[in-house]
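**Student:** any chance you could fold what I've pasted below:
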Amino acid sequence: MDRDKRLFIIGLLVMALGLTMFMSIHGIGLTPAQRELMRKIDGPGSW
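**Tutor:** Below is the predicted model of the structure:
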């Protein structure tokens, strides 16, 4: 159960990250919240 939940959460994160990257590539503006989320996921120095 825990493993399935973890896989589900990882899947959601990957999907959100992929969508964000897709949006930024296609010139759709990121909200500050999304930018903050990306910064947390990627870590410092990636922006």
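**Student:** hey, let's count contacts and neighbours off CA atoms from now on
**Tutor:** Fine.
**Student:** name the nearest residue to the residue nearest to the spatial centre of the chain, ignoring sequence neighbours.
**Tutor:** By CA atoms, centre = their mean, the chain has its centre lying nearest to L17, at 2.9 Å. Excluding the flanking residues, the one nearest L17 by CA to CA, 6 or more residues apart in numbering is M38, at 7.6 Å.
**Student:** and this one, so I can compare the two:
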Amino acid sequence: MAVVNKERERVATRLFARTQKYLAERELLRITEGAERERFMRFLII
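**Tutor:** Model (predicted):
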């Protein structure tokens, strides 16, 4: 029984890490996209 819990814990940890990585990448993408859009808008105004 302890072995099953250990395996489940390992899978959950890996899944959590992957989710965190995905969220961080998406957030980074959102920030860079926002910066690009802002730069482009400034370019259009000038």
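**Student:** picking that back up, what's the residue nearest to the centre of the first structure aligned with over in the second structure?
**Tutor:** Under the alignment (TM-score structural alignment), L17 of the first structure maps onto Y22 of the second structure.
**Student:** against F16 of the second structure, how distant is its match?
**Tutor:** Between Y22 of the second structure and F16 of the second structure the computed distance is 10 Å (CA to CA, to the nearest Å).
**Student:** mean per-residue distance, the longest helix along the first structure versus the second structure.
**Tutor:** Longest helix in the first structure, counting residues (DSSP state H): helix 2-25. With mean CA distance after the TM-score superposition for the first structure, helix 2-25 of the first structure departs from the second structure by a mean of 0.1 Å once superposed.
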